[in-house]
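K.L.:
dropping a prediction and its sequence here:
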Amino acid sequence: MKKKALVNDTPVCQVRMQAIGDAMSLLSGKWKFYILGTLIEGNTLGFMDLLREINGIGTKMLSKELQDLEMNNLVSRKVMNTKPITVKYSITEYGKTLSPLIDELAKWGINYRNSVHGKKEKES
């Protein structure tokens, strides 16, 4: 017999958990935060600019992730009337609302890295 959940049983908690699940689904994957962070800092960038800025990402993955982010209204895509055709990507106004989250995630990562690195130095 399965035990009844103690924490996730309230309606408020269920809504919160559903919202967290939605956000995790939307932002999942290795590259989405890199892309969003780069566009927040760089404003409008071409595909090749993004490819150069994001170390380690491949063209197929960048294309796929940009499509996902565009579909979810976090990134906009503008095709320029040039020869050859140029595509520019920028963060949407809604995508910019992720800026504080990305900033806090970066701060947390720096603190974590310093904490772990400091411990390793003392152990050596």
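P.N.:
Happy to help now that I have it.
K.L.:
alpha carbons only for contacts and neighbour counts from here, please
P.N.:
Noted.
K.L.:
how about the helices in this structure?
P.N.:
Secondary structure of the chain (DSSP state H): helices at 11-27, 32-42, 47-53, 59-71, 93-96, 99-123.
K.L.:
second structure for comparison follows:
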Amino acid sequence: MKKLLITALLTLPAFAQADNYATCMLDKLPGIQNDAAVYAAAQVCSGRYPERYSSVPQGAGRGFFGYESGAECALDKSRDTRSQLAAYQIRMACNRLYDERAAPNFFDQFDPPR
């Protein structure tokens, strides 16, 4: 009985994903057909989570039952989404939640050396 309780307590965090801007976007965007709906979804999620992605730790969605990568998540979540903007936003949210490291920013190459 004690082993069962310990196992349940260790796996519980894998089921409970923190509610944040990225998960809000992933709840709202899949299947969206037009860009106006994307803007509305972003407005709703921004209202709930004004810090947007800055409050979502990189890789926060990784766990026992999560996706293995941002690409795997994006493929699954954007499969039936006709809006290119929605598909892009889904990819951003998936990358934030499921990639271990942040994707390099294109403009970083133009920063002066430190």
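P.N.:
Happy to help now that I have it. None of these values were measured; they are calculated from a predicted model.
K.L.:
what does the superposition give as a TM-score?
P.N.:
These two chains, once laid on top of each other, score a TM-score of 0.36 by TM-score structural alignment, normalised by the length of the second structure; 72 aligned residues with a C-alpha RMSD of 4.5 Å.
K.L.:
re earlier: for the helices of the first structure, give me JSON lines that also has distance to Arg77 of the first structure.
P.N.:
As requested, the helices of the first structure are arranged in JSON lines below (distance: least, C-alpha to C-alpha, whole Å):
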{"stretch": "helix 11-27", "distance to Arg77 of the first structure": "18"}
{"stretch": "helix 32-42", "distance to Arg77 of the first structure": "12"}
{"stretch": "helix 47-53", "distance to Arg77 of the first structure": "10"}
{"stretch": "helix 59-71", "distance to Arg77 of the first structure": "7"}
{"stretch": "helix 93-96", "distance to Arg77 of the first structure": "13"}
{"stretch": "helix 99-123", "distance to Arg77 of the first structure": "19"}
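K.L.:
can you check which of those helices gets nearest to Val79 of the first structure?
P.N.:
Across those, the minimum distance to Val79 of the first structure, taken as C-alpha to C-alpha, is reached by helix 47-53, at 11.0 Å.
K.L.:
tally of neighbours for Tyr88 of the second structure?
P.N.:
The local packing of Tyr88 of the second structure (other C-alpha atoms under 10 Å) involves 13 other residues.
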